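Trainee: Generate a structure from the sequence data that follows.
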Amino acid sequence: MFDSLSDRLGAAFDRLRGRGALTEADVRGAMREVRIALLEADVALPVVRQFVDAATEKAVGADVLRSVTPGQQVVKIVHDELVAMLGADSSELELGVTPPAVVMMVGLQGSGKTTTSAKISKRLKERGGKKVMMASLDVNRPAAQEQLAVLGTQADVATLPIVPGQTPVQIAQRALQSAKLQGFDVVVLDTAGRLHVDQALMDEMKAVADIAKPNEILLVVDALTGQDAVNVATNFSEQVPLTGVVLTRMDGDARGGAALSMRAVTGRPIKFAGTGEKLDGLEAFHPERVAGRILGMGDVVSLVERAAETIKAEDAEKMAQRMAQGKFDLNDLRSQLEQMKKMGGLSGLAAMLPGVKQVKQAMANGAADDKVLVRMEAILSSMTPKERARPELLAAKRKIRVAKGSGTTVQEVNKILKMHQELAGMMKKMGGLAKIGAMFGKGGLGGGGGDLDALMGGGGLPPGMPGLPGPGGAPQGLPPGFQNFLKKR
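Mentor: The predicted structure follows:
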């Protein structure tokens, strides 16, 4: 998401960073580029004007132009203004009431309300420890209630039994009564999709809101609708008191105009962003992290959170033990690729890592995409467990068999093996360092203040080691073998 906007802003700020001193004309020229970039990203014109005026006023100040790094100061100002535009602080669901709390989902037809209802319910159940029930109030769309029931089964969330012939208001009343009797913490009401010009359906939505008295009314908007999303939000906010917005299909929106406009126009926070079709494809919307992604600063916090969600503790412990022993075979590489896929693939990881231009550029040129991981996994799956455990067994004939079995070439198999050799060499180095750290017995690897840390100049692991943080925590890039695999074939 935000790929095109990020590229345009990055190009504008690269010119500023390369200058030792800035004039007011330099700053205003950069702000013109920012204005064009935001307009091309489909951000609403009033929002663009307000943003650029505020950023320019601060950026042409004497403190910026006379600072040691004026280019960086301008980037920081734009970052801070982006955070303010997106809502400053992240906003959680307000469910601290006497149960059951009611969450009402509203939006246009086809915006993704039903799937989003299931995603939010699953999130509340698994992360919040809530007992959640979903109820479909959509009596207009064929099989809409059955769809929610199927999603409820997939998410392991209870759904209100279907009673044919009831009106949405009657279903809402039954859902609330049932939730109270059965001790549910949260009720999610999935209302029917409607057109914002259909006043009859709008009146129905208001009637449900009057009966249910929801604690949260979330507007579900498709991010791909661009500026029309702002019109949708404005019309719905005039009908019911919205408390937040959920943007769906954010992973398919390279421009991001809807996200940047929504908060400024409606005054309501963006609470969640849909990032995929699966039920775990939902992220809390953190304005500061999103601003960092837009400006190419990465989002390491979200990356760590996603890793914690997808990687099992026992698996991480086993891998740590193998690393400490300096071991790393093709089975380990295969498990790493599976974890990368769960964490969003190359595109998802590249968006969160600061300064990883190699992968981003390769993906932009069509030389690499998430299909690369699929091909790599196919190659590894075509090997026997014994071959993955002992890569030295892969002689010429076996490589030919693996290539045919995976639908790839022997050259690609060789690239995988070379990448494994480099990673295995890195693990051996890390295993040796771990033993030295154990001998010193204090800080360990990169422990910050330990004897080994002091021995290595306080910088933790060697700064040139592939794929590991260097000075200041800046990533040094992917292992050379992985870079070679990403090159055009």
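
Trainee: Could you use CA atoms for every contact and neighbour count after this?
Mentor: Will do.

Trainee: Let me see the ranges of the helices in the stretch 351-489 of the chain.
Mentor: For the stretch 351-489 of the chain, applying DSSP state H, counting those that start in this stretch gives helices covering 357-364, 371-381, 385-389, 396-406, 410-440, 451-455, 480-486.

Trainee: and what of the stretch 1-150 of the chain?
Mentor: Using DSSP H, counting those that start in this stretch, the helices of the stretch 1-150 of the chain run over residues 3-17, 24-40, 45-59, 62-65, 70-86, 113-128, 144-155.

Trainee: Can you add mean neighbour count and distance to Lys435 and give those back as JSON lines?
Mentor: As requested, these are exported to JSON lines (neighbours: other C-alpha atoms under 10 Å; distance: least, C-alpha to C-alpha, whole Å):
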{"stretch": "helix 3-17", "mean neighbour count": "18", "distance to Lys435": "42"}
{"stretch": "helix 24-40", "mean neighbour count": "18", "distance to Lys435": "51"}
{"stretch": "helix 45-59", "mean neighbour count": "17", "distance to Lys435": "51"}
{"stretch": "helix 62-65", "mean neighbour count": "16", "distance to Lys435": "48"}
{"stretch": "helix 70-86", "mean neighbour count": "21", "distance to Lys435": "41"}
{"stretch": "helix 113-128", "mean neighbour count": "21", "distance to Lys435": "37"}
{"stretch": "helix 144-155", "mean neighbour count": "18", "distance to Lys435": "44"}
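
Trainee: Redo the ones you listed as TSV? Include distance to Ala403.
Mentor: Formatted as TSV, these follow (distance: least, C-alpha to C-alpha, whole Å):
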stretch	distance to Ala403
helix 3-17	34
helix 24-40	44
helix 45-59	52
helix 62-65	58
helix 70-86	47
helix 113-128	39
helix 144-155	36
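
Trainee: And the ones you listed: which comes nearest Glu314?
Mentor: Closest of the helices of the stretch 1-150 of the chain to Glu314 is helix 113-128, at 19.1 Å (criterion: C-alpha to C-alpha).

Trainee: gap between the closest one and the chain center?
Mentor: Relative to its parent chain, helix 113-128 has a centroid offset of 16 Å by C-alpha atoms, centre = their mean, to the nearest Å.

Trainee: residues near Pro287, how many?
Mentor: By other C-alpha atoms under 10 Å, the residues close to Pro287 number 25.

Trainee: wait, isn't it in contact with Asp89?
Mentor: Yes. With contact defined as C-alpha atoms under 8 Å, Pro287 reaches Asp89; the gap is 6.3 Å.

Trainee: The residue lying farthest from the centre of the chain and Glu387, how far apart?
Mentor: Distance from the centre of the chain peaks at Lys397, with 42.2 Å (C-alpha atoms, centre = their mean). Separation of Lys397 from Glu387 (C-alpha to C-alpha, to the nearest Å): 13 Å.

Trainee: and what of Thr191?
Mentor: From Thr191 to Glu387 the distance is 54 Å (C-alpha to C-alpha).

Trainee: Second input sequence below; structure requested for side-by-side comparison:
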Amino acid sequence: MFDALSEKLQATLADVRGRGTLTEDDIKKAMREIRLALLEADVNFKVVKEFTNTVRERCMGADIVGQLNPGQQVVKIVHEELEALMGGQSGDIVFSPRPPTVILMAGLQGSGKTTATAKLAKFLQKEHGSSVGVAACDVYRPAAVDQLVKVGGQVGATVYEQGTDRDPVDIARWALDQAKQDGKDVLIVDTSGRLHVDEKLMEELKNIRTAVRPHNILLVVDAMTGQDAVNVAEQFGAAVNFDGVIMSKLDGDARGGAALSVKAVTGKPILFASTGEKLDQFERFHPDRMAQRILGMGDVLSFIEKAGEQFDADQAAEMERKLRQNDFTLEDFLQQLKMIRKMGPLTSLLGMIPGFAGQQLKGMKVDEREMDRVEAIILSMTREERRRPELIKGSRRLRIAKGSGVSVQQVNQLVKQFAQMRKVMKQVGKGKMPDMAALMRQGR
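Mentor: Okay, the predicted model is just below:
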């Protein structure tokens, strides 16, 4: 996400950083480059103009012209204004003191609204421990109710549906009564969409809003439609006054124009982002972290949160003990590998680490299939071989290669690399710095 914009902004700011002092002309040139980068990213023209004017005024007024090493201050100003552009503080759902909290989902057909409904249900169960019900009020799109029943069931939400023959307003009202009887903490109402904003769609939304009196109205917009998404958000805002945005398909949006424009144009924050096809690839939108990632500063907090979801304190303590005692086996390595893979695509994870964003990742090929091969090799070993890889010789290597569908050379390579890794761990455990040059020579 934001790949093209991130690359150009980082290149511009790298040039600014590289100058010993800055003149007014240097700042004006940098602002021109930033303006072009934002326009090419499909950011709203008025938003771009206001953003660059604000950054230029702050840079001129910050007494950095002519000063030594002013580049970092320019980067800081750009980061702060990017963060403000996307909403500043992270937002969240407003919960009612008297359950159920009602969330009304709106959006055009094809925006990913039904999938976002299931993802939000899963998120609320996981993050807040909420018991969630979902109302199937999209009675016009073919198979919409069936889709919601399927994805709702996958995330463990109770789906309230009455088919497609009843009025959606009546279904919403009935679902709310059922959610109250069932003691649900949250009811999410999935409404109908259209291929474009029309009077009938808005009237139906208003009627459902009157019937269930939602505590939150969330608009789902497709990030990949760029400024069309912003225009849709503006029209919905005028009609139903939504509270926040769920940005769907953000992982597929290399430009980022919608995410950077929607708050400034509508005044409504992005609350959540859908970052993949899987139902757990859904997260709270953090403007500060997103600004860091765009500028190549990484996103360490999100990385730590993702790691924390997979690694608990006891596992971490046990792993530390094994590393210190050089008792780390291929079985442990396989367990760690599986946990890392659950955190998401490797390229996405690397983008969260400072120094591995934007230009640094350009051209880098992270082959997820290589991890499949490593898993297959280890799973083809006996338990004793995983614990004592030094046993893997001759016929054992041939058997493992055949069992995992790889070559004997690939088995040899994994065993050799694991032996080198254990050697490094042993030295670190004794408080010594490993001889990396020697280890690299051995790995050739």
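
Trainee: Next, the TM-score between them, please.
Mentor: Counting by TM-score structural alignment, normalised by the length of structure 2, the TM-score of this superposition works out to 0.92. Behind it: 440 aligned residues with a C-alpha RMSD of 2.4 Å.

Trainee: related to what we said a few turns ago, ok, which of the helices of the stretch 1-150 of structure 1 comes nearest Asp329 of structure 1?
Mentor: Between Asp329 of structure 1 and those, the tightest spacing by C-alpha to C-alpha is seen for helix 113-128, at 33.6 Å.

Trainee: mean shift of that closest one relative to structure 2?
Mentor: Superposing on structure 2 and averaging over aligned pairs (mean C-alpha distance after the TM-score superposition for structure 1), helix 113-128 of structure 1 comes out at 1.3 Å.

Trainee: neighbour count winner among Thr191 and Glu387 of structure 1?
Mentor: The residue with more neighbours, out of Thr191 of structure 1 and Glu387, is Thr191; 24 against 17, by other C-alpha under 10 Å.

Trainee: Tell me which residues touch that one, please.
Mentor: Met104, Met105, Val106, Lys113, Ser136, Leu137, Asp138, Pro168, Met205 (C-alpha atoms under 8 Å, 6 or more residues apart in numbering).

Trainee: who are the neighbours in contact with the nearest residue to it once chain neighbours are set aside?
Mentor: Distance criterion C-alpha to C-alpha, 6 or more residues apart in numbering; nearest residue to Thr191 of structure 1, sequence neighbours excluded, is Leu137 at 4.8 Å. Leu137 of structure 1 makes contacts with Gln145, Thr167, Pro168, Val169, Ile171, Ala172, Leu189, Asp190, Thr191, Ala192, as judged by C-alpha under 8 Å, 6+ apart.

Trainee: same question, Arg284 of structure 2
Mentor: If you count contacts by C-alpha under 8 Å, 6+ apart, Arg284 of structure 2 has them with Ser90, Gly91, Asp92, Leu271, Phe272, Ala273.

Trainee: which residues in structure 2 does stretch 4-24 of structure 1 align to?
Mentor: On structure 2, the counterpart of stretch 4-24 of structure 1 by TM-score structural alignment is residues 4-24.

Trainee: chain center to the matching stretch: distance?
Mentor: Going by C-alpha atoms, centre = their mean, the spacing between the C-alpha centre of stretch 4-24 of structure 2 and its chain's C-alpha centre is 26 Å.

Trainee: And the contacts of that stretch?
Mentor: With C-alpha under 8 Å, 6+ apart as the criterion, stretch 4-24 of structure 2 contacts 26, 30, 33-34, 37-38, 40-41, 60, 64-72, 74-75, 254-256, 293-296, 358-359.

Trainee: Please name the nearest non-neighbouring residue to the alignment partner in structure 2 of Thr159 of structure 1.
Mentor: Aligned counterpart of Thr159 of structure 1 in structure 2: Val159 (TM-score structural alignment). Sequence neighbours aside, Val134 is the residue nearest to Val159 of structure 2 in space, at 4.7 Å (criterion: C-alpha to C-alpha, 6+ apart).

Trainee: which residues touch the one you found?
Mentor: The contact partners of Val134 of structure 2, by C-alpha under 8 Å, 6+ apart, come to Thr117, Ala121, Gly152, Ala157, Thr158, Val159, Tyr160, Ala175, Leu187, Ile188, Val189, Asp190.

Trainee: Also Gly193 of structure 1?
Mentor: Each residue near Gly193 of structure 1 by C-alpha under 8 Å, 6+ apart is listed here: Val106, Gly107, Leu108, Gln109, Gly110, Ser111, Lys113, Asp138.

Trainee: can I assume Thr164 of structure 2 is in contact with Ala136?
Mentor: No. Using C-alpha under 8 Å, Thr164 of structure 2 makes no contact with Ala136, being 9.1 Å away.

Trainee: So for the two, which sits in the more crowded spot?
Mentor: Set Thr164 of structure 2 next to Ala136 and count neighbours by other C-alpha under 10 Å: Ala136 wins out with 29 against 18.

Trainee: can I assume the more buried one is in contact with Leu176?
Mentor: No. Using C-alpha under 8 Å, Ala136 of structure 2 makes no contact with Leu176, being 11.4 Å away.

Trainee: Can you work out which residues contact both of these two?
Mentor: Common neighbours of Ala136 of structure 2 and Leu176 (C-alpha under 8 Å, 6+ apart) do not exist.

Trainee: For the stretch 201-350 of structure 2, just list every one of the helices.
Mentor: Counting by DSSP H, counting those that start in this stretch, the helices of the stretch 201-350 of structure 2 are 227-240, 257-266, 287-294, 300-310, 313-324, 330-342, 346-350.

Trainee: can you list the ones you listed in TSV and add distance to Glu83 of structure 2?
Mentor: Shown next, in TSV, are the helices of the stretch 201-350 of structure 2 (distance: least, C-alpha to C-alpha, whole Å):
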stretch	distance to Glu83 of structure 2
helix 227-240	18
helix 257-266	9
helix 287-294	5
helix 300-310	16
helix 313-324	32
helix 330-342	28
helix 346-350	20
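
Trainee: returning to that earlier point: of the helices of the stretch 351-489 of structure 1, which approaches Gln325 of structure 1 most closely?
Mentor: helix 410-440 (5.3 Å).

Trainee: Give me the buried positions along the closest one.
Mentor: 410, 412-413, 415-424, 426-434, 437 (16 or more other C-alpha atoms under 10 Å).

Trainee: mean distance, stretch 313-323 of structure 2 to its aligned residues in structure 1?
Mentor: Here stretch 313-323 of structure 2, set against structure 1 after superposition, deviates by a mean of 2.5 Å using mean C-alpha distance after the TM-score superposition for structure 1.

Trainee: so how far is that stretch off the chain centroid?
Mentor: What separates the centre of stretch 313-323 of structure 2 from the centre of its chain is 28 Å, taken as C-alpha atoms, centre = their mean.

Trainee: do the same with stretch 216-235 of structure 2
Mentor: On the basis of C-alpha atoms, centre = their mean, stretch 216-235 of structure 2 sits 18 Å off its chain's mean C-alpha point.
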